[in-house]
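J.: Here you go, sequence then predicted model.
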Amino acid sequence: ILGFLGIFIYFLLENFALQFTQAANVGLYMGAIPLFTAIFAHFFTKDEKLSRSVVIGFLVAIVGIALILLDGASFQLRLKGDLLALSAAVVFALYSVALKLAPKGYHYIVITRKSFFYGLLLMVIYFLISGKSFHYHSLAITTVWLNILFLGLISSGLAFILWQQGIERIGSINASNYIYLVPLITAIAGIIALNEKLTLKMILGGVTILIGLYIAQKKSSQISN
């Protein structure tokens, strides 16, 4: 189930969404993951409940995310891509709650390894059935392998291991709230690594995100404790 939800379906929906809508739209819908996670956790777990502060924190943080992602651009609704992105957010929220409910007897690395194995297996099966072409000659390029290793080991493998540990230690709601920081960290990385311009909207967005995160964490952390 974890491999199906978090590895196969989530990445499939997110990548399809990027083909039909703007990256900013996808980023906004990903910002809804904490709210969806809180809703699912409220109904499917015994110790995590949806609180007013989680909802208020979401509303504040999503404004900050919009300020950063839509800086200099306008939001354009593209139904197909937006629905795919929204579906991806729902699926990842389900994955996070499923992680919370996973059997406690397994080591987190074992769970992550099995999830990736079955998720990758489903991806290969889908790839073969869909009949999509694959440019094998690209595997001879060193940069491609470096990208694959980084995405596989760091962005996916290590990130999912840390994500699972976070959920295990502080719960799915508290852990998911930190997703609000992704656009802020991305903007900072862009300024440092790509020499992108720092704008007033970015600053306001970052401050708003931090306020939203604080509000969301304040109440839910008391429930967790």
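T.: Arrived safely.
J.: hey, let's count contacts and neighbours off CA atoms from now on
T.: Noted.
J.: What distance do you get for Gly157 to Leu151?
T.: Distance from Gly157 to Leu151, counting by CA to CA, to the nearest Å: 8 Å.
J.: Which one of these two is surrounded by more residues?
T.: Gly157 (18 against 14; other CA atoms under 10 Å).
J.: got the contact list for the more buried one?
T.: By CA atoms under 8 Å, 6 or more residues apart in numbering, the contact list for Gly157 reads Thr112.
J.: and if you look at Ile167?
T.: Here Ile167 is in contact with 96, 99-100, 174-175 (CA under 8 Å, 6+ apart).
J.: Kindly recompute the last result at 10 Å.
T.: 96-97, 99-100, 173-176 (CA atoms under 10 Å, 6 or more residues apart in numbering).
J.: Just want the most central residue of the chain.
T.: Met30 (5.9 Å; CA atoms, centre = their mean).
J.: Now do the SS call for Ala61.
T.: The three-state label for Ala61, taken from DSSP: H, G, I helix; E, B strand; the rest coil, comes out as helix.
J.: this is the comparison structure:
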Amino acid sequence: MKHVSHPMSPLEWAMLFGLSLVWGGSFFFVAIAVTELPPMTIALARVGGAALILLLVLRFLGIKMPRSKTVWLAFLGMGLINNVIPFSLIFWAQTELASGVASILNAMTPIFTVIAAHFLTQDEQMSRGRIAGVVLGFTGVFILMGGGVGMEGKLLPHLAILGAGISYAFASIFGKRFARLGVPPLATATGQVCASTMILVPVVMTLDQPWLLPLPSAHVVWALTGLTVLSTAFAYFLYFRILSTAGATNLALVTFIIPPSAILLGVMVLGEVLSWNQIAGLAVIGAGLAAIDGRIFGLWRR
């Protein structure tokens, strides 16, 4: 796995923008699906469908899934904090929030990751740039939420998205163990969505009882298909392809592009409108991400 940054080729840039579009599109697809389906049922459809697709891909590529009990316990942990918890929180929050706002708040994930890594790892301590990024990130959230004014009924959905970002942050640190366990990246992706499916099946059957729900309309079925095939299975393919050719540092640039992709889809297709404070919050959070990334400020100093 590469960690050194180098100039990306046009193909790598195209894949990066493609990844931002399909990940940003997940907020768009969910905004459609939650109009007719419960959030946890949507989460199960996403991970269950992606698990089937990725298992077929592994079989085609001749990659075998590990059978070690230790690895599968790690899959269960990863599935819980990287899929089950954040998906459930985000999908529930999107019953109240616009998809663009959800994507902006979700952009706090790298900032939460920096904080978690500082306290939980030995080799990723805070630098001045990262501290500045954290401060800017939380300032951006405060601006986006209007300082808490007029948040009646909206505070919990905002906090749910932030909670999902915290869960993702712990998952990014927890996920490092799979390399030490010798699990191929695509098998890790497959294992965690399989484990997520196993966790969600009994929960959804007990709480949502999907067999009692009305049949979803055609546009909701298409949204679920896009969420599963494009925003999960295909996104994992692009993610690991970029990671292997361009490296983790360049891959991190996708964080900057996901909110604009989600906002563009929400405004053009769903007719969403962002307020001035939400746009300003996005700009400040973006500045925080740039401070953490360091490259833009490094170019400016040079």
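T.: Thanks, I have the structure now. Quick caveat: nothing in here was measured; it's all calculated off a predicted structure.
J.: quick revisit: out of the contacts of Ile167 of the first structure, give me the two with the largest separation.
T.: Largest separation among these by CA to CA: Leu99 and Asn174, giving 13.5 Å.
J.: re earlier: alignment lookup: the residue nearest to the centre of the first structure to the second structure.
T.: Counting by TM-score structural alignment, Met30 of the first structure lines up with Asn106 in the second structure.
J.: Its match against Pro157, yeah?
T.: No: the pair Asn106 of the second structure and Pro157 fails to qualify as a contact (CA atoms under 10 Å) at a distance of 11.9 Å.
J.: Which neighbours do the two have in common?
T.: Jointly contacting Asn106 of the second structure and Pro157 under the rule CA under 10 Å, 6+ apart are 90, 163.
J.: Can you tell me the closest non-neighbouring residue to Gln289 of the second structure?
T.: Not Gln; residue 289 of the second structure is Leu. Gly133 (5.9 Å; CA to CA, 6 or more residues apart in numbering).
J.: The one you found and Leu80 of the second structure, how far apart?
T.: 28 Å.
J.: Check Ala43 of the second structure too.
T.: In terms of CA to CA, Ala43 of the second structure sits 12 Å off from Leu80 of the second structure.
J.: repeat for Val267 of the second structure
T.: 32 Å.
J.: same deal with Ala98 of the second structure?
T.: In terms of CA to CA, Ala98 of the second structure sits 25 Å off from Leu80 of the second structure.
J.: and if you look at Ala233 of the second structure?
T.: For Ala233 of the second structure relative to Leu80 of the second structure (CA to CA), the value is 18 Å.
J.: which SSE is the residue nearest to Thr208 of the first structure when sequence neighbours are not counted in?
T.: Nearest non-adjacent residue to Thr208 of the first structure, counting by CA to CA, 6+ apart: Gly64, 4.8 Å away. Assigned by DSSP states H and E, Gly64 of the first structure falls within helix 52-69.
J.: sorry, back to before: tell me the contacts of the residue nearest to the centre of the first structure?
T.: 14, 24, 62, 65, 85-90, 92-93, 179-180, 182-183.
J.: repeat for Val57 of the second structure
T.: Contacts of Val57 of the second structure (CA under 10 Å, 6+ apart): 51, 63, 186-187, 190, 233, 237.
J.: which one of the residues you listed has the most neighbours?
T.: Thr190 (27 neighbours).
J.: how near is that one to Ala218 of the second structure?
T.: Counting by CA to CA - Thr190 of the second structure and Ala218 of the second structure are separated by 28 Å.
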